[in-house]
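Participant: Fold the following and give me the result.
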Amino acid sequence: MKQQELQKLVQELSTEFFGKPFNHIASFNPRLRTTGGRYKLQDGSIEVNPTVLELYDVDELIGIIKHELCHYHLHQEGKGYRHGDIDFKELLKKTNSPRYCKPLVTEIRKPKKIHLYRCKSCGLEYKRKRRMDVRKYRCGKCNGNIINIHS
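Facilitator: Sure thing, here's the model as predicted:
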């Protein structure tokens, strides 16, 4: 799907479900990672994640567009356009728009690195996500020296 086709689809969905025109720009934004789309308050445009089309079907894309159009039309009218606002929740129900999109993370996240430290005196082990300088810290139990076991 190209930018022009997306623009046309957004305009059609706006008139079909909301009865109002969409007078701004709709575009694909490949930099979006965790969200299906976003409505930009500054210029009134809607950006859609192209990964949605790669992972799911057109129905999921339509759902995301309808969700963003709820933000758009409420903001244009000066009503509550945020996720927690009553106006927004009611318009989602009225237009049968999804509250959330399906997960878009395609790559498997590698496990976080755990740094393991041990006290020389009492043997107490410390697991940390971040590295620490063993010269600056002492054991909290016995005040002994800490050594790095492995990173």
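Participant: Going by C-alpha atoms from here, please, whenever you check contacts or count neighbours.
Facilitator: OK.
Participant: what ranges do the helices span in this structure?
Facilitator: 3-13, 51-55, 58-77, 86-95 (DSSP state H).
Participant: and those helices as CSV, adding mean neighbour count and distance to Ile147?
Facilitator: Supplementary listing: those in CSV, determined by neighbours: other C-alpha atoms under 10 Å; distance: least, C-alpha to C-alpha, whole Å:
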stretch, mean neighbour count, distance to Ile147
helix 3-13, 16, 57
helix 51-55, 16, 45
helix 58-77, 20, 51
helix 86-95, 16, 54
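Participant: May I see those arranged in JSON lines, with distance to Leu41 as well?
Facilitator: Output for the helices of the chain, formatted as JSON lines (distance: least, C-alpha to C-alpha, whole Å):
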{"stretch": "helix 3-13", "distance to Leu41": "17"}
{"stretch": "helix 51-55", "distance to Leu41": "22"}
{"stretch": "helix 58-77", "distance to Leu41": "8"}
{"stretch": "helix 86-95", "distance to Leu41": "15"}
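Participant: quick one: which of those is nearest Glu107?
Facilitator: helix 51-55 (12.0 Å; C-alpha to C-alpha).
Participant: what about the closest one, distance to the chain center?
Facilitator: Centroid separation for helix 51-55 versus its chain: 15 Å, with C-alpha atoms, centre = their mean, to the nearest Å.
Participant: Let's see this one next, to set against the first:
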Amino acid sequence: MKESELQKLVEELSLIYFNKPFRHRALFNSRLRTTGGRYLLHTHNIEINKKYYEQFGEKELVDIIKHELCHYHLHLEGKGYRHRDPDFRKLLKEVDAPRFCSPLPEYRKRRKSSKIIIYSCKSCNQVYKRRRSINISRYVCGKCRGKLIKIKELTSE
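Facilitator: The predicted model follows:
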């Protein structure tokens, strides 16, 4: 799919589902990693992750576009356009758009195979599980301010 086809699709979906024109640009952004698309507040453009179209097909692409158009139209009308706003949630239901997109298989795989490091407090034995290692000489227990020690490192494959 070309960007001109994406632009045309976004304009059509805007008229079909929202009865309002889309007057800005819709484009593919290959740098998006974990999200299907995003609405840019300053330019009012919509960026779409092309990987979602390539891996899930046109239905997922249409769902992502409807979601981003909800942000777009609500923001331009001065209503609540954020995920937590009631206006946004109501409009999502009206146009049958998902609140979140499906995770890409490659991202899901990367998340599952990550390591988990377990730290414990010497004083109160509070346990902390972290995906990233921390500098135990700089950080202390959040409960009692005691010294932390590294217990073990788990890797899940």
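Participant: TM value for the aligned chains?
Facilitator: Once superposed, the chains reach a TM-score of 0.75 (TM-score structural alignment, normalised by the length of the first structure), with 132 aligned residues with a C-alpha RMSD of 2.9 Å.
Participant: Between the helices of the first structure, which one is closest to Arg31 of the first structure.
Facilitator: Taking the helices of the first structure one by one with C-alpha to C-alpha, helix 51-55 is closest: 10.0 Å.
Participant: Name the residues that touch the closest one?
Facilitator: Helix 51-55 of the first structure is contacted from outside by 30, 36, 60-61, 104, using C-alpha atoms under 8 Å, 6 or more residues apart in numbering.
Participant: Same check on stretch 96-113 of the first structure?
Facilitator: In contact with stretch 96-113 of the first structure (C-alpha under 8 Å, 6+ apart) are residues 33-36, 51-52, 55, 60, 63-64, 66-67, 92, 129, 151.
Participant: tell me the two of the residues you listed that are most distant?
Facilitator: Leu92 and Ser151 (48.0 Å).
Participant: Can you find the partner of His44 of the second structure in the first structure?
Facilitator: Here His44 of the second structure is matched to Gly44 in the first structure, going by TM-score structural alignment.
Participant: so how far is Leu61 of the first structure from that match?
Facilitator: 19 Å (C-alpha to C-alpha, to the nearest Å).
Participant: Next: Asn23 of the first structure.
Facilitator: 19 Å.
Participant: repeat for Glu77 of the first structure
Facilitator: Taking C-alpha to C-alpha, one finds Glu77 of the first structure at 24 Å from Leu61 of the first structure.
Participant: Just name the closest of the contacts of stretch 96-113 of the first structure to Glu12 of the first structure, please.
Facilitator: Lys66 (10.7 Å).
Participant: What's the local residue count around the residue nearest to the closest one when sequence neighbours are not counted?
Facilitator: Residue nearest to Lys66 of the first structure in three dimensions, not counting chain neighbours: Ser97, with 5.7 Å by C-alpha to C-alpha, 6 or more residues apart in numbering. The local packing of Ser97 of the first structure (other C-alpha atoms under 10 Å) involves 20 other residues.
Participant: repeat for Arg33 of the second structure
Facilitator: The burial count for Arg33 of the second structure: 13, using other C-alpha under 10 Å.
Participant: and the residue nearest to Lys66 of the first structure, how far is that from Gln7 of the first structure?
Facilitator: Counting by C-alpha to C-alpha - Ser97 of the first structure and Gln7 of the first structure are separated by 19 Å.
Participant: How about Lys102 of the first structure?
Facilitator: Counting by C-alpha to C-alpha, the gap from Lys102 of the first structure to Gln7 of the first structure is 22 Å.
Participant: Which residues are in contact with the residue most central in space within the second structure?
Facilitator: Most central in the second structure under C-alpha atoms, centre = their mean is Thr35, positioned 4.2 Å from the mean C-alpha point. Going by C-alpha under 8 Å, 6+ apart, Thr35 of the second structure touches 49, 101, 103.
Participant: Could you pick out the buried ones from the residues you listed?
Facilitator: 49, 101 (16 or more other C-alpha atoms under 10 Å).
Participant: Apart from its chain neighbours, what residue comes closest to Lys40 of the first structure?
Facilitator: Sequence neighbours aside, Ile46 is the residue nearest to Lys40 of the first structure in space, at 6.2 Å (criterion: C-alpha to C-alpha, 6+ apart).
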